[in-house]
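Chemist: I'll drop the sequence and a predicted model, then ask my questions.
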Amino acid sequence: MALTPPAWRHTLTEVPRGAAGVLRLAGKWRAMATGPRGRGEPVMVLPGLFNSDRSNVALRRHLTRMGYRVEGWGLGRNLGQRAIGQDGERLFARIDAMAERYGAPISLVGISLGGLMARIAAHRMPGHVAQVVTISSPFAGPPDATRVWRAYQALSGARIDDPEVRALVGEAGRPLSVPTTAIWSASDGLVGGAICRGEDCAAVEVRSSHVWVQFNPDVLRAVAVALAT
């Protein structure tokens, strides 16, 4: 079966649905401070395309109050392969330094493109990564099965048919040797749910847009539960 981009009815309603998720989080923030808790395990959160650590501040704060030692990736805006291809050593060095600082493998939580990067890092640094949690990350299919591939090309400076890009996508899609959870949505308007989960994952479905998915309270709960499992 051919993998295709999401239905336009979902794509055209991305922003209002994303805004509704943010409003839901504001109303449920205090009540969400319950459930499975961590015991100080280190967690790094990787942002989505063209986003920085500021984009996932709510997720990091939630995981911190749930008992984890949480850090952002600290590499500015996510410009795609520049962080895992040409400048890949920067990301891997950050992971290595964090694991050494805490004396334990770290969990990687990646949003959209950040999830592909998290999976690639887990492949290359298995002794440094405890587990991977991806959020709306299209690692199980081709880039042109999304509605963001043109934006990726414009922002990253790379073409999706470049051999390096195809190799990185293929690497991200290979089964991992560490536990992994894939959080996905059938109503995602930018990447189809079918390419956001794989056979190696514990797949968790939520109802969410792609835009501001990291502010959706159901997603925040799902990440905390996955890390505690």
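Modeler: Yep, it's here.
Chemist: only C-alpha atoms for contact and neighbour calcs from this point on.
Modeler: Fine.
Chemist: All the strands of the protein, residue numbers only.
Modeler: In the chain, the segments counted as strands under DSSP state E are 42-46, 69-72, 106-111, 129-135, 180-184, 202-205.
Chemist: okay, those strands, which one's buried deepest?
Modeler: strand 106-111 (a mean of 28; mean count of other C-alpha atoms under 10 Å).
Chemist: That one versus strand 42-46: what angle between them?
Modeler: 20 degrees (axes from the mean of the first three to the mean of the last three C-alpha atoms, to 10 degrees).
Chemist: What distance do you get for residue 5 to residue 165?
Modeler: In this view, residue 5 and residue 165 are 19 Å apart by C-alpha to C-alpha, to the nearest Å.
Chemist: ok, these two, which is more surrounded?
Modeler: Set side by side, residue 5 and residue 165 show more neighbours around residue 5, with 20 against 17, by other C-alpha atoms under 10 Å.
Chemist: check contacts around the more buried one.
Modeler: 144, 145, 146, 147, 190, 191, 192 (C-alpha atoms under 8 Å, 6 or more residues apart in numbering).
Chemist: need the helices for this protein, in chain order.
Modeler: Assigned helices in the chain, in chain order: 8-11, 14-28, 57-65, 81, 88-102, 113-124, 149-156, 163-173, 217-228 (criterion: DSSP state H).
Chemist: Let me have the contacts of residue 5 in a markdown table, extended by neighbour count.
Modeler: Formatted as a markdown table, these follow (neighbours: other C-alpha atoms under 10 Å):
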| residue | neighbour count |
| --- | --- |
| 144 | 15 |
| 145 | 19 |
| 146 | 20 |
| 147 | 19 |
| 190 | 24 |
| 191 | 31 |
| 192 | 26 |
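Chemist: Turn those residues into a markdown table, columns for distance to residue 31.
Modeler: Listed next are those as a markdown table, based on distance: C-alpha to C-alpha, whole Å:
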| residue | distance to residue 31 |
| --- | --- |
| 144 | 39 |
| 145 | 37 |
| 146 | 34 |
| 147 | 34 |
| 190 | 30 |
| 191 | 30 |
| 192 | 31 |
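Chemist: Comparison target, given below:
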Amino acid sequence: MSQVYDFHDHGAEASASGGPHRGLLLLELPRWTMEYGAGRLVDLLPGERELGAGRPVLVLPGFAADDRLTGRLRGHLARRGWAVHGWGLGRNHGLTEQIVTGLPRRFAELAERYDEPVSVVGWSFGGLLARWLAHERPDRVRQVVCLGSPWRAEGERTRATGMFERSRAKHGIVADAREIVERLRGPVPVPLTAVWSRSDGIVPWRGCTVDERDGSDGHPPAENVEVVSSHVGMVASPLVLSVVVDRLRQDPAAWQPFGWSRIGRALVAGTAS
């Protein structure tokens, strides 16, 4: 059973059911409002402006979202020195022909322009697409950061599964959509960070966590970082913004595991500067 598309055709009623508690879903909008405001306040504080050193980052929106909804995250990263880009493909309608052909083209354009590996940050379904890009071009992806991305096929349904089915009927999906989903579920061949929240009101958090690796076995590291955030607020919450900055500044060849203590020291240093 898929967390995104109902490939087994359980029907519209089954597709619309399940997911986090309805109370968390109802709190998504008011929580996002507070998280967005808090995220804007963070950018009023002093910060290290050259952290990103001009390295490229591609940010992918969640399902039914577009580049406007990732603007807070992209602006935060740009202020800290990354060369940040939206995907430029309009609204994310899932595995449509436009996205399956347009996203690799957009990624290749950025990789060629900067002539170095590109970090990919994906929110919700955008994180699944980020995983797919890493499988397709592991030599050109620096690292992947997923924000509330339900990639596991565990039988738990999300609050958005019905939306995926309606979108499939309206916009269609590519013939090999199921193969793409199965491919992106494999171990990601680049450093991977999964950011997730127990209070996510859209997707079940267990489906967003990854099997952790520390990189000592020769395989790229993979780690989980838990935050307190709504699902929609993943691209605006100060906590999530701090995690993304900390992960993007890592050197894949000298990877350091995530630690909240380092975030605290960085915040204190930034306030004092």
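Modeler: Ah, there it is. All values derive from a computational prediction rather than experimental measurement.
Chemist: if we can go back for a sec, out of the helices of the first structure, deepest packed?
Modeler: Of the helices of the first structure, the one with the most neighbours on average (mean count of other C-alpha under 10 Å) is helix 113-124, at a mean of 25.
Chemist: I would like the range of the second structure that aligns with it, please.
Modeler: Counting by TM-score structural alignment, helix 113-124 of the first structure pairs with residues 125-136 of the second structure.
Chemist: The matching stretch vs the first structure, mean deviation?
Modeler: Compared with the first structure after the fit, stretch 125-136 of the second structure shows a mean deviation of 0.5 Å (mean C-alpha distance after the TM-score superposition for the first structure).
Chemist: What does residue 210 of the first structure correspond to in the second structure?
Modeler: Alignment note (TM-score structural alignment): residue 210 of the first structure maps to residue 231 of the second structure.
Chemist: Hmm, residue 200 and that match touching each other?
Modeler: Yes. Residue 231 of the second structure lies in contact with residue 200 (C-alpha atoms under 8 Å); the separation is 4.9 Å.
Chemist: Which of these two has more residues huddled nearby?
Modeler: Shown here are residue 231 of the second structure and residue 200; by other C-alpha under 10 Å, residue 231 has more neighbours (28 against 25).
Chemist: for that one, what are its contacts?
Modeler: 28, 124, 148, 197, 200, 201, 202, 203.
Chemist: Redo the strands of the first structure as a markdown table? Include distance to residue 81 of the first structure.
Modeler: A markdown table is the format used below for these (distance: least, C-alpha to C-alpha, whole Å):
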| stretch | distance to residue 81 of the first structure |
| --- | --- |
| strand 42-46 | 14 |
| strand 69-72 | 18 |
| strand 106-111 | 15 |
| strand 129-135 | 17 |
| strand 180-184 | 21 |
| strand 202-205 | 26 |
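Chemist: wait, which of those strands is closest to residue 34 of the first structure?
Modeler: With C-alpha to C-alpha, the closest approach to residue 34 of the first structure among those belongs to strand 69-72: 17.1 Å.
Chemist: Mind reading off the mean deviation between the closest one and the second structure?
Modeler: Averaged out, strand 69-72 of the first structure is 0.7 Å away (mean C-alpha distance after the TM-score superposition for the first structure).
Chemist: In the second structure, which residue range corresponds to that strand?
Modeler: Under TM-score structural alignment, the match for strand 69-72 of the first structure in the second structure covers residues 83-86.
Chemist: contact partners of that stretch?
Modeler: Contact with stretch 83-86 of the second structure is made by 52, 54-60, 67, 70, 74, 77-78, as judged by C-alpha under 8 Å, 6+ apart.
Chemist: Stretch 81-90 of the first structure too?
Modeler: Counting by C-alpha under 8 Å, 6+ apart, 75, 91, 117, 156, 158, 164, 165 sit against stretch 81-90 of the first structure.
Chemist: and the second one, what pairs with it in the second structure?
Modeler: Using TM-score structural alignment as the criterion, residue 91 of the first structure maps onto residue 103 of the second structure.
Chemist: From residue 228 of the second structure, how far out is that match?
Modeler: Where residue 228 of the second structure is concerned, residue 103 of the second structure sits at a distance of 30 Å (C-alpha to C-alpha).
Chemist: repeat for residue 236 of the second structure
Modeler: Note on residue 236 of the second structure: its distance to residue 228 of the second structure, by C-alpha to C-alpha, is 12 Å.
Chemist: Save the helices of the first structure as CSV, and put in distance to residue 181 of the first structure too.
Modeler: Listed next are these as CSV, based on distance: least, C-alpha to C-alpha, whole Å:
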stretch, distance to residue 181 of the first structure
helix 8-11, 24
helix 14-28, 21
helix 57-65, 16
helix 81, 23
helix 88-102, 19
helix 113-124, 10
helix 149-156, 24
helix 163-173, 13
helix 217-228, 7
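Chemist: and residue 140 of the first structure, which of those is closest to it?
Modeler: Nearest to residue 140 of the first structure, of the helices of the first structure and by C-alpha to C-alpha, is helix 163-173 at 5.1 Å.
Chemist: Report the mean distance between that closest one and its aligned residues in the second structure.
Modeler: On superposition with the second structure, the mean distance recorded for helix 163-173 of the first structure (mean C-alpha distance after the TM-score superposition for the first structure) is 3.3 Å.
Chemist: which helices and strands does that helix pack with?
Modeler: With contacts taken as 3 or more C-alpha pairs under 8 Å, 6 or more residues apart in numbering; DSSP states H and E, helix 163-173 of the first structure sits against helix 113-124.
Chemist: So what touches the helix it packs on?
Modeler: Contacts for helix 113-124 of the first structure (C-alpha under 8 Å, 6+ apart): 46-49, 78, 80, 84, 92, 108-110, 128-129, 131-139, 168-169, 171-173, 176-178.
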